[in-house]
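**Student:** I would like the atomic coordinates for the input below:
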Amino acid sequence: MIKRPRTDFWQVGIAPLPIQDVGASTLSAVRDRITWLPEAGRWRYLADPFGLVRGDALHVFVEAFDYRIKRAHIERHEFALADLSWRGQATVLEQPFHLSYPQVFEHGGETWMVPESYQAGEVALYRATDGSLNHWQRECALLAGLPGADASLIEHGGRWWMFYTLVGPNARDQRELHVAHAPALTGPWTPLAINPVRVSRDGARPAGRPFIGRDCVLTLPVQDSSTGYGSATRLLRFPVLTPEQVVIEAATERLTGNLVSHSHTAGLHTLNGCGDAFTLIDVKRIDRSRGKQWLDFKRRLRRLMG
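**Tutor:** Okay, the predicted model is just below:
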């Protein structure tokens, strides 16, 4: 008997909770007040949310994945800040290779994005070219020649820090955490000599932008893939972070999809603070219908026919 395929579908939500207060109990307490992004459509999903608050709007940037082409582009969804009513969406970045994890942030009077683009063999920096946040220009490669994934940046202690993983054999990207540092956003970026700083499937691949916790310690959300890719998220604290030394304290608490959703309980693999009052999350359900096999067959046939 042919084994049924496993297809992951993600859903993005806006939780009314500051990132510094996120935990299993606090997420459960706000589950009925989470605002979910619209469904992406058949054989599509939205994941990896990052956000910006501008004026009266909350902008949520997401990976928009389509199983029919097995590739994603970056979309921006706009919400009214007052009541989180959805105002619409736009495709803001598309390349001939896969894009995801669109970390957006403001620095030096500009708005920047560092999307995952490991298929291009680089970690690249993009800049918004107008106030609409719909047009982006590639500025430079921060790390070139590396299949870096889910790069997560923060300015801390007078330096810029990048947490990332590397795509490679035997699910390397799910078990290794790497760190690089730079004197400025545009570099030059130097990977730590002691990389990888953590090797563990229960918490290595970045799951959101680093933030400063209530205890004033730099904290990084990471994926816990010990029971499957993106099955949960946990937090890593960095009481010591220098180019020569890294001390990591891993939280034992796992944040899972069932804390916030009745339908998408198989995973939670992104936590991102947005403004002072919101945390963006994504949760996963698993589909085992045979329609995916027919979809894959049609895609291979189109490729063979050019």
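**Student:** rest of the way, CA atoms for contacts and neighbours
**Tutor:** Noted.
**Student:** which residues of the protein fall in helices?
**Tutor:** 24-29, 291-304 (DSSP state H).
**Student:** pick the most buried one from those.
**Tutor:** helix 24-29 (a mean of 15; mean count of other C-alpha atoms under 10 Å).
**Student:** run this one through as well so I can compare:
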Amino acid sequence: MKLKIKKEFVYIAIFSIGLLIIISILLHDYLQGKLSHYGFCDKACLLLGGIFAIIGLVLFILERYKIYERKGFFSVRVNLFQACLVSVLFAFTCGISGIVYSYYSFSPAGAATREWTIGIYKSLSQEPFNFMEKDVVNPVLTASDVSDVPAKRVADPFLIRDGDMYYMFFEVDNVRTNQGDIGLAISKDGENWSYSQIVLDERFHLSYPCVFKWQDEYYMIPESAEVKSIRLYKGEQFPYRWSFVKTLLEGMDFVDSTIFYYGESWWLFTETGNDDTLRLYYAATPLGPWTEHPKSPIVQGDANIARPGGMVIVFDNRVVRYTQDCVPYYGNQVWAFEIVTLTKELYEEKRVSDRPILKGFDDWNTGGMHHISLCKVDVNNWIAAVDGTAKGF
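**Tutor:** As a prediction, this is how the structure comes out:
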């Protein structure tokens, strides 16, 4: 018996193949946290899927049109089919529209254009894992507080306590130059902040000013991925004047580099992928030379936990790193990981909690939070500088 396959089924198969290609690419990139970073292969597959879907749908409709002509446009069977076809096409259109809307609404590029502001949280325990807004009106710093350059957002705060004063270094997005500068705010109590000035401005974008102390001097490693390097600066007249010391590493897009001291060595986390690759280096001093850890990359292919999200904390011989979650969009929330083994040969970490350390619930940060910097106030209390963005663009 000769099997006869109707043309309609062939056309439906072509349409389905195209639809499956589109859905599989979108789903794959969503799970990888790369919805806004389509490469050539992604674009080619999406184009191929679209062509298959359109050709299959057009041929199917034309074939059905021939049937309509033979059986009449107003037969019960044809009307039922038309109703089903319209319903399927409507559902398909709504689904694709929803995917496209989500893609443009929650892409990292879109999130980066939102108005980020800075707030202060207080600890609820002796451990730096539970924080809340307590007796503080947030945000404590916004772009409107910046007085020496036109700014559209502030983010990536790093806290330093020196004597009785608190200093906060953070990114200022300069509207005039369309790049990031490093700003300074000062407080006497860690809660009420006054903007001071821009303290570091280069010809390229700067952000994430990781400030630390070494040999009784303050140093800073701001992000300078635009020039594919990790650069070290020294506070010549702390906190107002900083001078370039040397390039520590170069040749890759080093993002949100975070330095800390532990076990008689200096360690450096940095993200070098598409928000999904965390590398680790070590050195005897911050000046280097820096050697990549044999277990590096520590994280690869996971945009949920790779990109650093603030200063690494060392307390009670425990080491905790904070990481921003870039899925499904940049600046979603922040997780904490305790590093349980850290030597020049071994590395092991565990997630502190199954809940994020930072997740926005207030008007000023419901759109996302991606950074935390801690400062110990006394034996039992911490304060944290955090950033957040409201919903919308």
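**Student:** what's the TM-score here?
**Tutor:** Remark: TM-score between the superposed chains equals 0.82 [TM-score structural alignment, normalised by the length of the first structure]; 276 aligned residues with a C-alpha RMSD of 2.5 Å.
**Student:** ok so, going back, tabulate the helices of the first structure (CSV), appending distance to residue 54 of the first structure.
**Tutor:** Listed next are these as CSV, based on distance: least, C-alpha to C-alpha, whole Å:
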stretch, distance to residue 54 of the first structure
helix 24-29, 25
helix 291-304, 39
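**Student:** surely residue 21 of the second structure is within a helix?
**Tutor:** Yes - Residue 21 of the second structure: assigned to a helix according to DSSP: H, G, I helix; E, B strand; the rest coil.
**Student:** how about it, what does it touch?
**Tutor:** Counting by C-alpha atoms under 8 Å, 6 or more residues apart in numbering, residue 21 of the second structure makes contact with 45-46, 48-49.
**Student:** 10 Å instead?
**Tutor:** When contacts are counted by C-alpha atoms under 10 Å, 6 or more residues apart in numbering, residue 21 of the second structure touches 27, 45-50, 52-53.
**Student:** nearest to residue 189 of the first structure, out of the helices of the first structure?
**Tutor:** Nearest to residue 189 of the first structure, of all those, is helix 24-29, at 35.1 Å by C-alpha to C-alpha.
**Student:** list the contacts of the closest one.
**Tutor:** With C-alpha under 10 Å, 6+ apart as the test, helix 24-29 of the first structure has contacts from 15-17, 21-23, 33-34, 253-261, 279.
**Student:** residue 208 of the second structure -> the first structure?
**Tutor:** Aligned counterpart of residue 208 of the second structure in the first structure: residue 101 (TM-score structural alignment).
**Student:** ok, residue 15 of the first structure - contacts?
**Tutor:** Residue 15 of the first structure neighbours (C-alpha under 10 Å, 6+ apart): 22, 27, 30-36, 260, 271, 273-274, 277-281.
**Student:** now do residue 261 of the first structure
**Tutor:** Contacts of residue 261 of the first structure (C-alpha under 10 Å, 6+ apart): 11, 13, 28, 31-32, 34, 283-285.
**Student:** now render those as JSON lines, adding distance to residue 92 of the first structure.
**Tutor:** Shown next, in JSON lines, are those (distance: C-alpha to C-alpha, whole Å):
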{"residue": "11", "distance to residue 92 of the first structure": "19"}
{"residue": "13", "distance to residue 92 of the first structure": "20"}
{"residue": "28", "distance to residue 92 of the first structure": "33"}
{"residue": "31", "distance to residue 92 of the first structure": "29"}
{"residue": "32", "distance to residue 92 of the first structure": "30"}
{"residue": "34", "distance to residue 92 of the first structure": "25"}
{"residue": "283", "distance to residue 92 of the first structure": "23"}
{"residue": "284", "distance to residue 92 of the first structure": "24"}
{"residue": "285", "distance to residue 92 of the first structure": "26"}
